[in-house]
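J.: I'll drop the sequence and a predicted model, then ask my questions.
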Amino acid sequence: MTQHTNEHAATPNPSTALLTDMYELTMLQASLRDGSADRQCSFEVFTRRLPNERRYGVVAGTARVLEAVRDFRFTDDQLAGLDFLDDRTREYLRNFRFSGHIDGYREGELYFPNSPILTVRGTFAETVILETVILSILNHDSAVASAAARMVTAAEGRPIIEMGSRRTHEQSAVSAARAAYLAGFHSTSNLEAASRYGLPAGGTSAHAWTLLHVDTDGRPDEKAAFRSQIDAQGPGTTLLVDTYDITQGVRHAVEVAGTALGAVRIDSGDLGVLARQVRNQLDDLGAYDTRIVVSSDLNEFAIAALRSEPVDIYGAGTSVVTGSGAPTAGLVYKLTSVDGHPVAKRSSHKASHGGAKRALRACRDTGTAVEEVVYPFDSGMPELGILHPVELTMPLVRNGEVVDDLPSLDESRDHLARQLVSLPWEGLALSRDEPALSVRFAGL
């Protein structure tokens, strides 16, 4: 695959203030009227359950959340359109700047049911209106990263290319590529993601390129397509060999590129059977170092099924950008304290635990995680006996300002790789119903 890396920093986003639901602003208006707007509150992001058969979730999108909070500024044009609000509320929004605190799990951290992923503290007015933008980012990115991490585990060290841009919204494609890279994907086909986040990019050609090349009588000329691609990109490129007959395609590829051909891609059919067939054919032709790339609606289960086959690289699209069938992580944003007093829902199947919280992971000497412990935000760390604490909650925003020296995307990517191997072995299984770790509440 052609590789390109650009280290440009993320560009500032336009105002994120209208990425919200109407009821947040109507609550704001009511709170300004009854005097509750300035009550000190804490909101918490957590999930009650993990989707599908997942045994863990991956926190992703935190850096994008902090950018969105920074850019939560109402313009005059935006305020002019909010005619359901009174003048006092519009004036409050005109001057809005988040001035509170945000703490939470770093990007690339694992989470489980009831993990306090993010805690937002400040006045009711400034914390309630951030709900939708925070959840929309964390739910999307965490769902993608959770699915992608399972694929990375299934691939057992073989590279995976993210190629799902055409299967989702154009902006979702960019954030999905970032989340997949965080989870351990090798590269992306999306050039906006590569430019915005400094990701490695990869891509060569589609079936349309091969179909384009016909002779003067209109007959397919696969060799001409391959020859042109080799002339443009060199013999190290990847040739798509299954547009017509795959055996003929492999033969044509080696005839044109020689044994220095970088890779061939298979995008249809029984991928395991075809990979074995192509590997044997490549070896018979002397192309021992030519790699095999497979794509075609791969998810973690399909990748796991191909582990024993001679596949070198995977390409994943639809399943990763849609969170492998779970386009949301099921995260919620709930009020947990008012003026220091714990508050909690008691609704059936939607009960919550009151109070601002932080968490640690209890680990053995070997580094294997045993459980997650959640405890009051301002209390001391609970006793763990012979287990070692690893603090999970870190400061992200103080007095409205993002803290310095937060982990980079690559640092978070490396962190996640380490956390995945800290789980008990059965925690990496693809088909289990229980979370890999239990979450215990201490002092709550």
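T.: Sure, I can see it.
J.: drop to CA atoms for contacts and neighbour counts, all remaining ones
T.: Fine.
J.: buried residues in stretch 95-107?
T.: Arg97, Phe98, Ser99, Gly100, His101, Ile102, Asp103, Gly104, Tyr105, Arg106, Glu107 (16 or more other Cα atoms under 10 Å).
J.: who touches that stretch?
T.: For stretch 95-107, contacts defined as Cα atoms under 8 Å, 6 or more residues apart in numbering pick out 58-63, 69-70, 72-74, 116-123, 126-127, 358, 392-401, 407, 409, 412.
J.: now with 6 Å?
T.: 59-60, 62, 117-122, 392-400, 412 (Cα atoms under 6 Å, 6 or more residues apart in numbering).
J.: which of the buried residues of stretch 95-107 lies closest to His169?
T.: Glu107 (22.9 Å; Cα to Cα).
J.: Distance-wise, check the closest one relative to Ala369.
T.: Relative to Ala369, Glu107 is positioned 18 Å away (criterion: Cα to Cα, to the nearest Å).
J.: And the strands in the stretch 101-250 of the chain?
T.: 101-104, 110-111, 118-123, 160-162, 187-188, 238-240 (DSSP state E, counting those that start in this stretch).
J.: Show me the one of the ones you listed that comes nearest Val174.
T.: Taking those one by one with Cα to Cα, strand 187-188 is closest: 9.5 Å.
J.: Next up, a structure to set beside the first:
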Amino acid sequence: MTSALLTDLYELTMLEAAREAGTASRRCVFEVFTRSLPPGRRYGALAGTGRVLDAIAQFRFDDADLRYLRRAGVLQESTLEHLASYRFRGDVHGYEEGELYFPSSPVLRIEGTFEDAVMLETVVLSILNHDSGVASAGSRMVTAARGRPCIEMGGRRVHEDAAIAAARAAYVVGFDSTSNLAAGAHYRVPVAGTAAHAFTLLFGTEEEAFRAQLAAQGAGTTVLVDTYDVEAAVRTAVRIAGPELGAVRLDSGDLGEQAAAVRALLDSLGAHATKITATGDLDEYRLEELAGAPLDGFGIGTRLVTGGGHPAPGFVYKLVEREGADGLMHPVGKQSRNKATLGAGKRAFRMIVGERAHAELVLPGEAEIDEFERELTAELTSHAAHPDWRRTSLRPLQKPLLIGGERVQELSAPARVQAARDRHAASLAELGLPADAGPDGDVAIPTVTDGVEAARVLR
């Protein structure tokens, strides 16, 4: 299956008009960024980059696509002939998947001719906005869980394909497993799941249901204990399975109060190792309320896979540089109110002071970078410099992903997901955000787009 029709018509009509005007072959630089973070978000978590690269590789018009466009009657035959041989042959640089981003972070830079790059806008934004929306919410939930494992289980709340992508994004930011088998098959995300209320209701008694589940899954399974009476269900499960019972799950009511009562009951029955997991409309705020409850893990669905109230981070795909009639590259950018774009292809760095992230540097052009380096050297060699500032380093954020349309690094889909998971954990550690600070707060670090100002943020 191709990804070419996962786009908006105006991408193709722009292409056709540019070809007729003789400007389609001009070299261009497009950047993907978001102008702001949702209120209360300290950072965003980038997810979907691996899927974007797959979509670019599959972005070609097959016979069925061309037949549809021909029937639609929206493009000239010469344009359709061009599309028949289209392959992206440009370059893509970007933040590694799992990396944190902030306002104006150029998470992806696409370089090529206008006709090479303009058609990718819709599919790139579709993937990054969805996956990063899930990842940004999920990262906050993992932090609020304070080291307790989280299971993604929201597949029934979204489109079936989105469910797979959501499970992938959640795993990137630290979820331990998913209930979605397709995500397990495609990306090797660990899968988890035992039984729902329907299984208990299938039997004449709760004891019959528990015996059947334990016989099939072993004593290490998790039994759902709130179908009828929680205390009675816990006593029955331990009586049948013994102290080797793996876990009990709570799905309704006051989870904190019930967890305390169930923990005490399990201990009194000798089931000290039996864990308690919780599900039921959980999000980072609810997890924060449950921080002190004796719960050992969480299953999270709707609020995770729908982005925690902010399903689209607001990524945009903007032309920032293009070739002029003189053959040179020139910065360009939208200047309208509230939506201005800083022109020029930019380089991005995370300024690390000691072991902590201090600023996001997004510098347009070599002159800005040179100016920053001069100012930084002067600042760090001054007598007023704090000792930690002398351990300042810049971590380049943009890596080559595609060169000439070809992947720079060939990894399997599961390997790419694991690398993204590792990258997210390392980047989040650089912020040093304590879990007990709560989910919301100011943006964690400033974004600086001026070389002189970048050095001054050390003061």
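T.: Great, that's in hand. This is a predicted model, so every value here is computed, not measured.
J.: Got a TM-score for the two of them?
T.: The TM-score (TM-score structural alignment, normalised by the length of the first structure) is 0.93; 424 aligned residues with a Cα RMSD of 1.6 Å.
J.: what would the strands of the stretch 101-250 of the first structure look like in CSV with distance to Val174 of the first structure?
T.: Below are these laid out as CSV (distance: least, Cα to Cα, whole Å):
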stretch, distance to Val174 of the first structure
strand 101-104, 24
strand 110-111, 22
strand 118-123, 23
strand 160-162, 11
strand 187-188, 9
strand 238-240, 24
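J.: Just give the nearest non-adjacent residue to the residue mapped onto Gly307 of the second structure from the first structure, would you?
T.: Under the alignment (TM-score structural alignment), Gly307 of the second structure pairs with Gly323 in the first structure. Using Cα to Cα, 6 or more residues apart in numbering and skipping the chain neighbours, the partner closest in space to Gly323 of the first structure is Val144 (4.2 Å).
J.: how about the one you found, what's its partner in the second structure?
T.: Using TM-score structural alignment, Val144 of the first structure sits opposite Val134 in the second structure.
J.: if I pick its match, what's in contact with it?
T.: Taking Cα under 6 Å, 6+ apart as the test, what Val134 of the second structure contacts is Leu304, Val305, Gly307.
J.: please redo it, this time with the cut-off set to 8 Å
T.: Ala166, Ala169, Ala170, Leu304, Val305, Thr306, Gly307, Gly308, Pro311.
J.: Using TSV, please lay out the residues you listed together with neighbour count.
T.: Shown next, in TSV, are those (neighbours: other Cα atoms under 10 Å):
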residue	neighbour count
Ala166	33
Ala169	32
Ala170	31
Leu304	30
Val305	32
Thr306	22
Gly307	22
Gly308	19
Pro311	20
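J.: Which of the residues you listed remain contacts when I look at the first structure?
T.: Contacts conserved in the first structure for these, using both residues aligned by TM-score structural alignment, their matches' Cα atoms under 8 Å: Ala166, Ala169, Ala170, Leu304, Val305, Thr306, Gly307, Gly308, Pro311.
J.: Let me know the closest of these to Gly441 of the second structure.
T.: Gly308 (15.6 Å).
J.: And for the closest one, nearest residue in space, chain neighbours not counted?
T.: Per Cα to Cα, 6+ apart, closest to Gly308 of the second structure is Ala137, 5.4 Å.
J.: mind listing the helices for the stretch 51-200 of the first structure?
T.: Here the stretch 51-200 of the first structure has its helices, by DSSP state H, counting those that start in this stretch, at 62-70, 76-80, 87-94, 124-128, 131-155, 170-183, 191-197.
J.: So which of those is nearest Leu211 of the first structure?
T.: Using Cα to Cα, the helices of the stretch 51-200 of the first structure put helix 191-197 closest to Leu211 of the first structure, at 24.3 Å.
J.: Pull up the aligned stretch in the second structure for that closest one.
T.: With TM-score structural alignment as the criterion, helix 191-197 of the first structure aligns to 181-187.
J.: quick one on the thing from earlier: help me confirm that the match of Gly307 of the second structure comes into contact with Ala147.
T.: Yes - when contacts are counted by Cα atoms under 8 Å, Gly323 of the first structure is listed as touching Ala147 (5.2 Å).
J.: residues in contact with stretch 411-419 of the second structure?
T.: Looking at what lies outside stretch 411-419 of the second structure - Cα under 8 Å, 6+ apart - the contacts are Gly50, Glu97, Arg168, Tyr171, Val172, His186, Tyr187, Arg188, Val189.
J.: again with stretch 66-76 of the second structure
T.: Leu12, Thr13, Glu16, Glu77, Leu80, Ala84.
J.: Which residue lies closest in space to the equivalent of Ala344 of the second structure over in the first structure, excluding its sequence neighbours?
T.: Counting by TM-score structural alignment, Ala344 of the second structure corresponds to Gly355 in the first structure. Closest residue to Gly355 of the first structure apart from its sequence neighbours, by Cα to Cα, 6+ apart: Pro342 at 4.2 Å.
J.: can you pull the contacts of the counterpart of the one you found in the second structure?
T.: Under the alignment (TM-score structural alignment), Pro342 of the first structure pairs with Pro331 of the second structure. By Cα under 8 Å, 6+ apart, the contact list for Pro331 of the second structure reads Val320, Glu321, Arg322, Gly343, Ala344, Gly345.
J.: got it, and Ser136 of the second structure?
T.: Tyr43, Gly44, Ala45, Leu46, Gly307.
J.: repeat that for 6 Å
T.: Gly44, Ala45.
J.: so how far is Gly48 of the second structure from it?
T.: Distance from Ser136 of the second structure to Gly48 of the second structure, by Cα to Cα: 12 Å.
J.: No further queries at this time; thank you.
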